[in-house]
Structures are given as structure tokens and as C-alpha cells.
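A.B. asks: sequence? don't have it. structure:
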């Protein structure tokens, strides 16, 4: 267990539906990380942008990107996470991978597919929440539209860090800002949001607003431009405030059907 978990958030533009170009793009960006970090976080669908055309992506690209993540994690000696288009058993998933320096990985499939864009028609929704242990910190990875559904994120597992990777567009960016902060406060957890910037192939504009909030909702990092953000997350900060305030002890109990 470590006292602090050091993270890097990579806020970037994306090449539309071009996994090879995006892997090269993130190779270049990750090579710029000179600080020692325990976790690198990439946006949602970081090899394609938020595409509803998985049929146009070679079915082998998901495995190629997973192998790239494993190679990068070993080379940088750090964990790495982000979501991508992944095809398995004839179905398409918006799947987040959490890859460790050893190359071992865990996966989470987006629970709330974005019906406004028709995501539910082309991607299989996930059904299971994932809690990961990383150097003594319990992490809950979620994806974009999941942010609007607090019941799914409710901290019944005593996790320490909530992560949202996203392609969250400019017209609704105020909701992104407000909900990231709210999820941190209500769950007494660090809450991290990693968004993209630039235009996608459909003309949608993305303005970043990647951010890190502590368990009291204080903002530790924030950016609206293409850059890498850094933050150090403290186990003592979590423990001290939870023991002092005990808000989670009074949360409502429920079961998800």
C-alpha cells in the first residue's frame, strides 16, 4: 500500500475512427510523461472517437489496442486505463481496460449506453460494476454517460477513487462539471474525469474540462486545453475526512435489481 497514488490525465484530440493513428498519438504523448506516475488515464474510445460505426473498425483493432496498452504499461512501469471499441463473440462493447505493469488487466463494459446517439443499438451494455485494487487504493472505473446515474456509482464498496473517461461534448459541459463534483462529495471519494478536446468526425466539439476532485469536492486539477494533467491522491485525506465526517455511515441502503 502506498500513501499517495500519482496519476496522469491525458486530455487530447482524437483521430476519427483511426486506431493506428491514435495509438501513435498516445505513444508520443505518454513518452512526454517524465514524472513517476502510478496510473495513466486516457479518454473514452481513445482509438476512434465516439463512433456509432463499430462495423467500420477492424475487429482485430480492439486486441491490438489491448496489446498496445500492455506494452505501454510494462514500458512505463505504470497502470493505464481508458475505453475503446471492442468486439467479442459477435458483439460490440464500449469497454474500459485497466492494465497493470505486469500486463494483467481487468475490464468494465459501459453500463449506461448513450441512447441520444443510438449507442444502445450498436453496443452491448454492461451489467457488472468493477472495483480494482491499485497499490492499496480501491478504484471504480466508469464511462461517460454513467456519470448521470448516481445510483450506479453509489459508494457501497468503500472505494477510494471514481474515474470517468469520456467524450463529453461542449453543449452539455456544465453538466459534466457539476456532476463530477457532486459524485466526489456524495461518495466521499476522489472523482476524476478525463475528457477529450477538438472536433470529431460528426462535427461535435469537445472542450476538455478534465478534472480531479477530492472527497470534499475541492478541485485539484482542471484544464480546457490539450495537455497532460497531474495529481497526487492521498490515502490520509480519504481516511481523515471519512472518520471525521462519517457521511457514508448514513447513506441509504438498497439493492440493484
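C.D. replies: Ah, there it is. Predicted model, so just to flag it, every value in this text is computed and none were measured.
A.B. asks: only C-alpha atoms for contact and neighbour calcs from this point on.
C.D. replies: Will do.
A.B. asks: Wait, a helix at residue 146?
C.D. replies: Yes: assessed by DSSP: H, G, I helix; E, B strand; the rest coil, residue 146 belongs to a helix.
A.B. asks: Burial check on the spatially closest residue to it that is not a sequence neighbour, number of neighbours?
C.D. replies: Once flanking residues are discounted, residue 146 sits nearest to residue 112: 5.3 Å by C-alpha to C-alpha, 6 or more residues apart in numbering. For residue 112, the neighbour count with other C-alpha atoms under 10 Å is 21.
A.B. asks: putting a second one here so we can go through both:
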């Protein structure tokens, strides 16, 4: 990252199986954030259809058209867009984050590495096997999804791959909301980078979702917060904050990899 820019997060009640309704909500938020000159927007996990797991193969047939629509918005608004939706390949379904750059082109796809067994994700989805950073027009950005947040090894790998900012799409429930904020801030602090994290609102399958989408800076300070209703928020991303923090406390230099094993 070389220049300052604005990053935003979107949160809404992702309606299970209702692709058009969800896309209509998203288009409204993108327009709002574009009016604020936001250059990067992160959407919730499975933003197109939520975890409508029994119908994933059908929903995945719409994925390419959805990506094309978002690419149009990205190019029109000069805005990078990231979020996850179902992707099918050779009969397997993946929870895939797509990163569309400000030129409307796909710069990277990341398949969720850590599937959440507590809600049976492993029964419907195939786990990814690659760590992904993208070299975007905004800088080098790492990609993560929801449960990945609990695995510091992944965020550290993105840091070591040169990421100065990590985006996260999530469906993180109300009753673990304390973990959400603590982990977002911890990943920012320990890797000295920005975290831009979107979480949904609403209820589904007996679970309530609090929103609480946020952006944390390399000090771990929350610099944007979307509250607990359908909304969006944004903050300025200053690459000097990453550089200054990594110079002040040079964790990458002081690591003792020969001891860690």
C-alpha cells in the first residue's frame, strides 16, 4: 500500500436462499459507500444465499452472474469488492471469497480453509488448501473467512506474505460476539496491519447475528464500527500506520523461528 484510501464494511440480514433480495441490499450499500469515495468494500460471508446448504448446487449456478454484476459495480465505482459465495467445481462446493479489484477484474479467489464443524459446514463444503494474498491496486491484501479468525497461523502467514491489510467475511453469532472483537483486534495487533471485517445481522436457524462489523488499525484500535443494525461503515486506511508500527516494534525481525520448531 502506498496511498491513503477509504475501506468500508457492509452488514445486513442475509436472507437464506433469496439471491435477488440480497443483491438488491448490496447494491444500495455499494452506492452509499461509493458516494463517500470508499475504495474497498467487504461483504458478509455467503452474501448471496447464506447457508442454504440443501440448495447449494443450484445457487452456485448463479455465482458467475453475481460476480459479473459485482465486477460492473467495481468498475463503475472504482471500488474493490470482497465477499464469499458458493462455488462449484467438479461436483464439490466451496465457500469462496472473490476479490474484485477497482478495475472490475478478479484479482483472487480464496476457498475457506477452516470449516466450522459445530454447524456442520464440513458436511456440505470442501475445505480450501491455499493461502491467498492479492496484489490489488490498493496494495497487498490477505483474504480470510469467519472461523479462520480463530487460527493465528493463517493471519501470520498472510503477514509473512506481505499483507498490510486483511479482509474477513463472516457470519459470527451473537453469543460469541466478545470473541469476534477480541480476535479481530488481536490479529491486527500481532501482525501490525489493518483488519477490515464484515459480519451479518439478523437470525437464521435459531442463531442471532449481531453485526458489529469493524475496521481495526495496526495498533488494534477500532476505527470504524457498524453497530448492530443493517448498516455500513468506513474508515481511512493510512499505509504509514503499518510502516510506523512495524518500525517501532519490529516483530518480523525479532521472530525466533529457529526456536519455535
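C.D. replies: Alright, I've got the coordinates. Being a predicted model, the structure only gives us computed values, none of them experimental.
A.B. asks: Superposing both, give me the TM-score.
C.D. replies: After superposition, the two chains reach a TM-score of 0.93 (TM-score structural alignment, normalised by the length of structure 1), with 253 aligned residues with a C-alpha RMSD of 1.6 Å.
A.B. asks: hang on, the earlier thing: translate the residue nearest to residue 146 of structure 1 into the numbering of structure 2.
C.D. replies: Counting by TM-score structural alignment, residue 112 of structure 1 corresponds to residue 114 in structure 2.
A.B. asks: Wasn't its match part of a strand?
C.D. replies: No: assigned with three-state DSSP, residue 114 of structure 2 falls outside any strand and is coil.
A.B. asks: any idea how far residue 158 of structure 1 is from residue 90 of structure 1?
C.D. replies: Distance from residue 158 of structure 1 to residue 90 of structure 1, counting by C-alpha to C-alpha, to the nearest Å: 35 Å.
A.B. asks: Hmm, I typed the wrong one, I wanted residue 213 of structure 1.
C.D. replies: Residue 213 of structure 1 is 38 Å from residue 90 of structure 1, by C-alpha to C-alpha.
A.B. asks: if we look at stretch 9-20 of structure 1, which residues are touching it?
C.D. replies: 21-22, 29, 40-43, 46-49, 51, 56-57, 61, 65, 194-201, 208, 210, 225-230 (C-alpha atoms under 8 Å, 6 or more residues apart in numbering).
A.B. asks: Out of the residues you listed, which sit inside helices?
C.D. replies: 21-22, 29, 61, 65 (DSSP state H).
A.B. asks: out of those residues, which one sits closest to residue 79 of structure 1?
C.D. replies: Nearest to residue 79 of structure 1 out of these is residue 65 (C-alpha to C-alpha; 14.7 Å).
A.B. asks: So the closest one sits against residue 23, correct?
C.D. replies: Yes: Residue 65 of structure 1 sits in contact with residue 23 when judged by C-alpha atoms under 8 Å, with a separation of 7.4 Å.
A.B. asks: Touching both of those two, which residues are there?
C.D. replies: With C-alpha under 8 Å, 6+ apart, residue 65 of structure 1 and residue 23 have common neighbours residue 47.
A.B. asks: Quick one: residues contacting the residue positioned nearest the centre of structure 1.
C.D. replies: When C-alpha atoms, centre = their mean is applied to structure 1, the residue found nearest the centroid is residue 165 (2.9 Å). Going by C-alpha under 8 Å, 6+ apart, residue 165 of structure 1 touches 41-44, 82-83, 142-144, 193-195.
A.B. asks: Pull out the buried members of those.
C.D. replies: Neighbour counting over these (16 or more other C-alpha atoms under 10 Å) leaves 41-44, 82-83, 142-144, 193-195 as the buried ones.
A.B. asks: out of those residues, who's nearest residue 179 of structure 1?
C.D. replies: residue 193 (10.0 Å).
A.B. asks: Which stretches in the stretch 101-250 of structure 1 count as helices?
C.D. replies: Listed in chain order, the helices of the stretch 101-250 of structure 1 (DSSP state H, counting those that start in this stretch) span 119-122, 150-153, 173-187, 235-245.
A.B. asks: How about residues contacting the second one?
C.D. replies: Spelled out, it's helix 150-153 of structure 1. By C-alpha under 8 Å, 6+ apart, helix 150-153 of structure 1 touches 129, 146-147, 183.
A.B. asks: Next, the mean deviation of it compared to structure 2.
C.D. replies: Taken over the aligned residues, the distance from helix 150-153 of structure 1 to structure 2 averages 1.1 Å (mean C-alpha distance after the TM-score superposition for structure 1).
A.B. asks: Pull up the aligned stretch in structure 2 for that helix.
C.D. replies: Mapped onto structure 2 using TM-score structural alignment, helix 150-153 of structure 1 spans residues 152-155.
A.B. asks: List the buried residues in the matching stretch.
C.D. replies: Applying 16+ other C-alpha under 10 Å to stretch 152-155 of structure 2 flags 154-155 as buried.
A.B. asks: right, and residue 82 of structure 2 touches residue 39 too?
C.D. replies: No: with contact defined as C-alpha under 8 Å, residue 82 of structure 2 does not reach residue 39; the gap is 11.3 Å.
A.B. asks: thinking again about what came up before, let's see which of the contacts of stretch 9-20 of structure 1 end up in strands.
C.D. replies: Among the contacts of stretch 9-20 of structure 1, the members found in strands (DSSP state E) are 40-41, 194, 197-199, 210, 227-230.
A.B. asks: Now do residue 130 of structure 2 against residue 247 of structure 2, distance only.
C.D. replies: Relative to residue 247 of structure 2, residue 130 of structure 2 is positioned 29 Å away (criterion: C-alpha to C-alpha).
A.B. asks: got it, and residue 81 of structure 2?
C.D. replies: For residue 81 of structure 2 relative to residue 247 of structure 2 (C-alpha to C-alpha), the value is 30 Å.
A.B. asks: Compare these two (neighbour count), which wins?
C.D. replies: Neighbour count, other C-alpha under 10 Å: between residue 81 of structure 2 and residue 247, residue 81 has more, with 26 against 12.
A.B. asks: does that one really touch residue 75, like I thought?
C.D. replies: No: contact criterion C-alpha under 8 Å: residue 81 of structure 2 and residue 75 do not qualify, at 10.1 Å.
A.B. asks: shared neighbours of those two, anything?
C.D. replies: Joint contacts of residue 81 of structure 2 and residue 75 (C-alpha under 8 Å, 6+ apart) are residue 102.
A.B. asks: Who has more neighbours out of residue 158 and residue 90 of structure 1?
C.D. replies: Applying other C-alpha under 10 Å to residue 158 of structure 1 and residue 90 shows that residue 158 carries more neighbours, namely 15 against 6.
A.B. asks: The residue nearest to residue 33 of structure 2 when sequence neighbours are not counted and residue 120 of structure 2: what is the separation?
C.D. replies: Leaving aside its sequence neighbours, residue 33 of structure 2 sits nearest to residue 8 (C-alpha to C-alpha, 6+ apart; 7.1 Å). Taking C-alpha to C-alpha as the measure, residue 8 of structure 2 falls 30 Å from residue 120 of structure 2.
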